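K.L.:
sequence first, predicted coordinates after that:
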Amino acid sequence: MTTILSLPDEVLAPILNASVAHDCAYRAALLALVCRRFHRIITPLLYRDIHIKCNGACEAHRDAPGTKLLHDTFRSNQSLRQHCHSLAVEFRSDHSDSTELLDGERTAPNVPHMAVDFLKWLSNTAELRIRFVSFYGDDKWDETFRTSTPSDLAVFYNQASKSLTRLKLLQISGHENVPLHLPALFTSLECLDSSASLRTLDLTGVSQIGTEQDWKLMRARAGTAPFTELKLRHFTQGASALEALVMWPAGLEAFHFSMPMSDYYSGDFALTRYDLGIMKTILSHQKASLSHINIHELLSQPGVLGFDLSGFHRLHTLCMSRDLTGVDTLAVANLVAPNLRTFRWDTGLEDQQCCRGLEGFAETEEDWIRAFAESSVERKTFLQQIQISFSPDSWFLGDIDKDYQYPWDRMDRLAEEFKPHGINVVYNSPNTTKEEFLRIKEECLKFRASLGDIIW
């Protein structure tokens, strides 16, 4: 009789790996206790994804022990350090004058030594994620963020650049109360050179701190950074800073940018508005290498009039939101780059107060996609697929009339129309059946008609 332990390692290891999710260390720990062989195979999984929290005193009684135990483990058993592939470091704020004690002693932030030690020891790390989390109370905001000083973070960033020679992803996520200051970040990371392994730089929450002199210094380093993918979210700096950052890598292949309102709901934060014309000018510095562009929200008026991609000959994937492009077909041909293969059109809204209803894919949206596809056919480009992201709420949030059509019928029609041209139009499966749609539409029309009979 064949048992699981009779399987060779090359068969057993994939089975055990598949049984342990990346975020389920507890299950991995249980499997490691089954037997010595399981322990040997599972141990690398236990230390594959490391998450540490560097806290202020008010959080230390919950999170510092776990970080300290890991620190002690890696210090005493160096053989375990090689297994870490992904390291996440969370800097949490201290928003109170807490006097809670841990083991009879006042706890202190563990940023200066523990976090840096992890970077020194876990040299096989390929993904580093740094996140700042701020809590507030009693009308205290960013002035209460005391987990680290600028000099602490400079040491931390510099250590990451020096120690993590196999790093492929660097993600730094700020917060509206704890933003990222681009000049300081650039100074700390400028030791990156073209021989490094870094491929993706992902920044969230860049502040408005910085001067033209800072951007001049950054532009002087143009073409020296190794990363090929740049992701920016809530980038509140101006065009000069963005241009300097885009020029930094030697050959930028992928660019992602989004300035959604959702995270700024009810906040008094300064926002920087861009438009697609400015974006095109900035991205032109990398048009010889850019193959993927994803721009979701810019807080700007819709329209692609200034976004002519005809000179981006390596561009094969373009992702944009419906609210960014608008539905005016006048300049839609600007988006049809010569070698574009895939176009993704996202009709969703990333906002706490706004949603997309069943009316979100109407005649204007159908006509816009048709105009885009026709422009590609006319220019004899290599477009292979149009992806439409449409997952509405099961209700009407905008104006409709009795002739309003089932949205997925419109998308089916587009798919059939352009299939002979080699263009595959794909979209989300219906989350509302046609029968439900017709019922909801009738109810909605009756309800809105009844409102017209009310005398105020």
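P.N.:
Cool, the structure landed.
K.L.:
C-alpha only now, for contacts and for neighbours.
P.N.:
Fine.
K.L.:
so what's L180 closest to, chain neighbours aside?
P.N.:
Closest residue to L180 apart from its sequence neighbours, by Cα to Cα, 6 or more residues apart in numbering: V206 at 4.6 Å.
K.L.:
verify the stated contact: that neighbour with A241.
P.N.:
No. Between V206 and A241 there is no contact under Cα atoms under 8 Å: 10.3 Å.
K.L.:
put this next to the previous one:
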Amino acid sequence: MVAPTTPVIKLHRVLQRTPSLRQHCRCLSIHISDILAARSPHHFDIVNDFARWLTRVRCLSVHGGFEEKFNNPHTWALIRNLVVNMREVEHATISREWFGLYLGPIMRNIEFPKLRELNIHGISHSKKEITILDPKKHRTASFTALSISDYEESPGSTALLIQWPTTLVHFEFGSFYNNPHIMDLPMFQSWLFIHRETLKNINIGYLSRAGSKRLFDATFFPNLESLQLSRWQMERPLQFTAEDANVLGPKVKLFGWDFSIYDQHNEGWDDFGENEESWISELGKAAVARQSSLKTIAIYFGPDHWGAGKKESYPWDRMDSVRDGIMRPNGMDLVYNRPCISREEWLAERRGGTKAESISLSDLNMQEAPESASADESESESDTLVMAEPGFYGRDIRWYFAPVQRPWNISELRG
């Protein structure tokens, strides 16, 4: 939209001629180019008109325009215009294209009165200002779901961000990529403690390598139902301890174990081995011994299949062993995303047969459950909830008004 393309200009003319159409827009996605061609403030004229006209928007996304050399002041002026006029926004996504998206301006300017979900992607670390939360804004923000990814800010700023909303029900923190600061699970546990009575879903990716390897203690969160943690935030080699069982809070029904690596490569074929099988087995046994609320363990594991025929074991056999030996006999289940290669294909490669075709990474993504799911399937899915991924575009509009937490598709999570 900035600089406006020909279709955007045509849309502007239509809305200018026919004001009655403006009330029908519910979702607005704004892309602001961070290249030199978008430096003119006049490029913001049309999108500022949209901000004044489209007052019924509920789902708003602003991507780009934060690069300080070009659009930054104009972008924040636009966002203030959006806040003033779009009073029904419930879901907001703010994401960078290049750099210049800082936490301080977000906490000063994002004040939609009905906001329920805030997704922030691409926070850069500010060298010019220290993030300060106005005492008057402490625990005043209306959103109850917060998702953060590609995040470079400091522990102190992160603590302030978590103190901003009145209550949190859903919290998601994406894996570190370029963040140089030391943060670990005990730190997040202490920051989230002020929301201990309301939190139901927590999803935290891998963090600082130098941080503590202690896991998140869910026993302090009495209403937590879903906890997803990264395997890479744990000791190597992996060994189960009695303290690890504290991921089983009093109401935790779903424990997610994520092996994803947000870097230049996938996780390795051998990353789920004997130690990982033993750890997840001991967690299942602890759930039985404690008579916990645990119903499902969900494992995200997506290695590249090339060279699989040279491997001595099939990792998903280990998962099936835990499922069949411990989980299901005790009324629980273990599920995982679609393997990169089937057992039959792996065996064929082991015998020197034709290599199986590669499955695209998109096949490994969790998809929404089909509307035709049976009642029994829907009931089981209701117990396996996770935070929505940030930055979805081009979906059926009805998706945006569903609850923030979405079920895994059990047909995609095998067991």
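P.N.:
Done, it's in. Quantities reported herein were computed from a predicted structural model and do not represent experimental measurements.
K.L.:
TM-score for this pair?
P.N.:
Once the chains are laid over each other, their TM-score by TM-score structural alignment, normalised by the length of structure 2 reads 0.76; 349 aligned residues with a Cα RMSD of 2.8 Å.
K.L.:
all helices of the stretch 51-200 of structure 1, in order?
P.N.:
In the stretch 51-200 of structure 1, the segments counted as helices under DSSP state H, counting those that start in this stretch are 57-76, 116-121, 150-163, 182-189.
K.L.:
how about stretch 134-145 of structure 2: buried residues?
P.N.:
Residues of stretch 134-145 of structure 2 classed as buried by neighbour count (16 or more other Cα atoms under 10 Å): 139, 141-145.
K.L.:
can you get me the start-to-end distance on that stretch?
P.N.:
End-to-end distance of stretch 134-145 of structure 2 (Cα to Cα, to the nearest Å): 21 Å.
K.L.:
who's in contact with it?
P.N.:
Stretch 134-145 of structure 2 has contacts (Cα atoms under 8 Å, 6 or more residues apart in numbering) with 111-118, 163-171, 404.
K.L.:
wait, doesn't N81 of structure 2 sit right on D49?
P.N.:
No. N81 of structure 2 lies out of contact with D49 (Cα under 8 Å); the separation is 9.5 Å.
K.L.:
whereabouts in structure 2 does stretch 221-230 of structure 1 align?
P.N.:
The alignment of stretch 221-230 of structure 1 onto structure 2 (TM-score structural alignment) spans residues 137-146.
K.L.:
how far is the matching stretch from where the chain is centred?
P.N.:
Distance of stretch 137-146 of structure 2 from its chain centroid, counting by Cα atoms, centre = their mean, to the nearest Å, is 18 Å.
K.L.:
which residue sits closest to whichever residue in structure 2 pairs up with L198 of structure 1, ignoring its sequence neighbours?
P.N.:
Aligning on TM-score structural alignment places L198 of structure 1 opposite L115 in structure 2. Closest residue to L115 of structure 2 apart from its sequence neighbours, by Cα to Cα, 6+ apart: E90 at 4.0 Å.
K.L.:
just give me the match in structure 1 for that neighbour.
P.N.:
Checking TM-score structural alignment: E90 of structure 2 goes with K168.
K.L.:
swap in G205 of structure 2?
P.N.:
Match for G205 of structure 2 (TM-score structural alignment): H296.
K.L.:
can you tell me how far that match is from Y274 of structure 1?
P.N.:
12 Å.
K.L.:
neighbour count for these two, which is higher?
P.N.:
More neighbours surround H296 than the other of H296 of structure 1 and Y274, with 25 against 17 (other Cα atoms under 10 Å).
K.L.:
show me what contacts that one?
P.N.:
With Cα under 8 Å, 6+ apart, H296 of structure 1 has these contacts: 257-260, 319-321, 324.
K.L.:
which of these lies closest to E435 of structure 1?
P.N.:
The shortest approach to E435 of structure 1 among these belongs to S321, at 28.6 Å (Cα to Cα).
K.L.:
got the contact list for that closest one?
P.N.:
S321 of structure 1 touches 295-297, 345-348, counting by Cα under 8 Å, 6+ apart.
K.L.:
which of those show up in structure 2 as well?
P.N.:
Comparing these with structure 2 on both residues aligned by TM-score structural alignment, their matches' Cα atoms under 8 Å, the contacts found in both are 295-297, 345-348.
K.L.:
include distance to S96 of structure 1 and secondary structure when you put those into CSV, please.
P.N.:
Shown next, in CSV, are the kept ones among the contacts of S321 of structure 1 (distance: Cα to Cα, whole Å; DSSP: H, G, I helix; E, B strand; the rest coil):
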residue, distance to S96 of structure 1, secondary structure
I295, 39, strand
H296, 38, coil
E297, 36, coil
W345, 45, strand
D346, 42, strand
T347, 43, coil
G348, 39, coil
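K.L.:
could those be laid out in a markdown table, adding distance to L164 of structure 1?
P.N.:
What follows is the kept ones among the contacts of S321 of structure 1, written out as a markdown table (distance: Cα to Cα, whole Å):
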| residue | distance to L164 of structure 1 |
| --- | --- |
| I295 | 30 |
| H296 | 31 |
| E297 | 33 |
| W345 | 37 |
| D346 | 36 |
| T347 | 39 |
| G348 | 37 |
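K.L.:
which SS state does I202 of structure 2 fall under?
P.N.:
Here I202 of structure 2 is recorded as strand under DSSP: H, G, I helix; E, B strand; the rest coil.
K.L.:
spatially nearest residue to the corresponding residue of structure 2 for M259 of structure 1 (excluding sequence neighbours)?
P.N.:
Aligned by TM-score structural alignment, M259 of structure 1 pairs with S175 of structure 2. Spatial nearest neighbour of S175 of structure 2, chain neighbours left out: G205 (4.1 Å); criterion: Cα to Cα, 6+ apart.
K.L.:
with L290 of structure 1 instead?
P.N.:
Excluding the flanking residues, the one nearest L290 of structure 1 by Cα to Cα, 6+ apart is E253, at 4.1 Å.
K.L.:
assess the claim that the one you found and S289 are in contact.
P.N.:
Yes. Judged on Cα under 8 Å, E253 of structure 1 makes contact with S289 at a distance of 5.3 Å.
K.L.:
show me which of these two is the more surrounded one.
P.N.:
Set E253 of structure 1 next to S289 and count neighbours by other Cα under 10 Å: E253 wins out with 21 against 18.
K.L.:
tell me how far the more buried one lies from C319 of structure 1.
P.N.:
When E253 of structure 1 is compared with C319 of structure 1 (using Cα to Cα), they lie 14 Å apart.
K.L.:
what helix or strand is the alignment partner in structure 2 of L242 of structure 1 on?
P.N.:
Alignment note: L242 of structure 1 maps to T158 in structure 2; criterion TM-score structural alignment. Following DSSP states H and E, one finds T158 of structure 2 within helix 155-163.
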